[in-house]
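1. when you get a sec, could you give me coordinates for this:
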Amino acid sequence: MPARRIALLRGINVGGGKKVPMAQLRELVEGLGHTAVRTYVQSGNVVFTAADPDAAAAEVGEGIERAIAAAFGFDVLVTIRTRDELAAVIAADPFAGVADHPSRYHVLFLAEAGDPRRLEELDRAAYEPERFALRGRELYLWTPEGLGRSKLAQALSERRLGVAATARNWRTVTTLLALADAAE
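-> The predicted structure follows:
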């Protein structure tokens, strides 16, 4: 199977703005020459086979960003991971056996590798039982009471991280891998 890619769009279809219908998003991605395009939930997750399997992730993401801006009139951050990168995110799960509720366990996909020094000043004990772990371009976040009530999630802002990010819950992460593995 050709290398599959996953596009994670940040901030669409939440609240009142940045509406992107999934059927139109699929058509837009197909219009860029990508194939076997599938979307998952309304929050902007696209699984596809890249038109150019050797294209850099940033190039693919920027192409989708430009197409969304042209079609919908607003900017959206698009973060790209390969199927194998997503599988590695799941395999590296630092909270296996602890995070027992997939909708309260999140992965923040960072646009570039995070700097662990930016997180050193956080008093982890002050946020327990919430936990986080930075692994390269992903930050794992366990919020047993939910993301909306999480003080740790508020503390882990993009400003503190120093890099743009988009979050997905564990159920979405594992479903995206299953979609990437599904026969075209």
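2. all contacts plus neighbour counts: C-alpha atoms, from now on.
-> OK.
3. just give the nearest non-adjacent residue to Arg133, would you?
-> Careful, residue 133 is Ala and not Arg. Once flanking residues are discounted, Ala133 sits nearest to Tyr140: 5.2 Å by Cα to Cα, 6 or more residues apart in numbering.
4. what's the distance between the one you found and Ile90?
-> To Ile90, Tyr140 is 10 Å away according to Cα to Cα, to the nearest Å.
5. more neighbours, the two?
-> Comparing Tyr140 with Ile90 by other Cα atoms under 10 Å, the one with more neighbours is Tyr140, at 24 against 16.
6. second input sequence below; structure requested for side-by-side comparison:
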Amino acid sequence: MPRYVALLRAVNVGGTGKLPMTELKAMCEDEGFGEVQTYIASGNVVFSSKLGAAKVKAVLEQRLEAYAGNPVGVVIRSADEIAAVLNANPFPKAPPNYTVAIFLDEPPPKDALKQIRGQQDEEVRLGKREIYVAYGSGMGRSKLKIPAAVKGTARNINTIAKLAAMAAEG
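-> I've put the predicted structure just below:
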């Protein structure tokens, strides 16, 4: 049975979108997903399902909207895809806690790098359905604006590595 990683957008970050991970796990189990595990309280869940990725996304988004009362974006990656994102990191020498992949549903537009504003010491590269950013001085000080990433959700390389390992265990 395929293994998936679901990444929820704007959950438990800065006081928005409060969702206990126990609730997220219960929702996934109620939908028939197997081997459900959450990772840290920022909307990461790993599970197996007979459903395809698009159906998993639709089921989770519907369930989360019913729970939260407003839409909650969900990005789905298979176990192989999350491992590929980790392996494709174009900044292997950058600190993993200062380096993120911003996960998107679709490939980033070809002109995404030209739309960037406020870039200082950050390095940005496009991936298949991700935008990678190495924050030289850290995210907290950054003024970087990436319009193509507005509907995405970012995870640092440490988190991606952990999620890839969890997804591979199934």
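7. overlay the chains and give the TM-score.
-> TM-score of the superposed chains, computed with TM-score structural alignment, normalised by the length of the second structure, equals 0.91; 170 aligned residues with a Cα RMSD of 1.8 Å.
8. re earlier: tell me the contacts of the residue nearest to Ala133 of the first structure?
-> Asp93, Pro94, Tyr105, His106, Val107, Leu108, Phe132, Ala133, Leu134 (Cα atoms under 8 Å, 6 or more residues apart in numbering).
9. Ser103 of the first structure pairs with which position in the second structure?
-> For Ser103 of the first structure, the aligned position in the second structure is Asn97, judged by TM-score structural alignment.
10. mind listing the helices for the first structure?
-> 22-31, 57-72, 83-91, 151-155, 158-161, 170-181 (DSSP state H).
11. ok, which of the ones you listed comes nearest Leu119 of the first structure?
-> Nearest to Leu119 of the first structure, of all the helices of the first structure, is helix 158-161, at 7.3 Å by Cα to Cα.
12. hang on, the earlier thing: would you reformat the helices of the first structure as TSV and include distance to Glu128 of the first structure?
-> What follows is the helices of the first structure, written out as TSV (distance: least, Cα to Cα, whole Å):
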stretch	distance to Glu128 of the first structure
helix 22-31	37
helix 57-72	35
helix 83-91	23
helix 151-155	9
helix 158-161	19
helix 170-181	20
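13. how about these, which one is nearest Gly44 of the first structure?
-> So among those, helix 22-31 is nearest, using Cα to Cα, at 7.6 Å.
14. leaving out chain neighbours, which residue sits closest to Ala167 of the first structure?
-> Leu108 (4.2 Å).
15. for that neighbour, what are its contacts?
-> Contacts of Leu108 of the first structure (Cα under 8 Å, 6+ apart): Glu138, Leu139, Tyr140, Leu141, Ala165, Thr166, Ala167, Arg168.
16. and the fifth one? What does it align with in the second structure?
-> Residue correspondence, TM-score structural alignment: Ala165 of the first structure in this structure matches Gly152 in the second structure.
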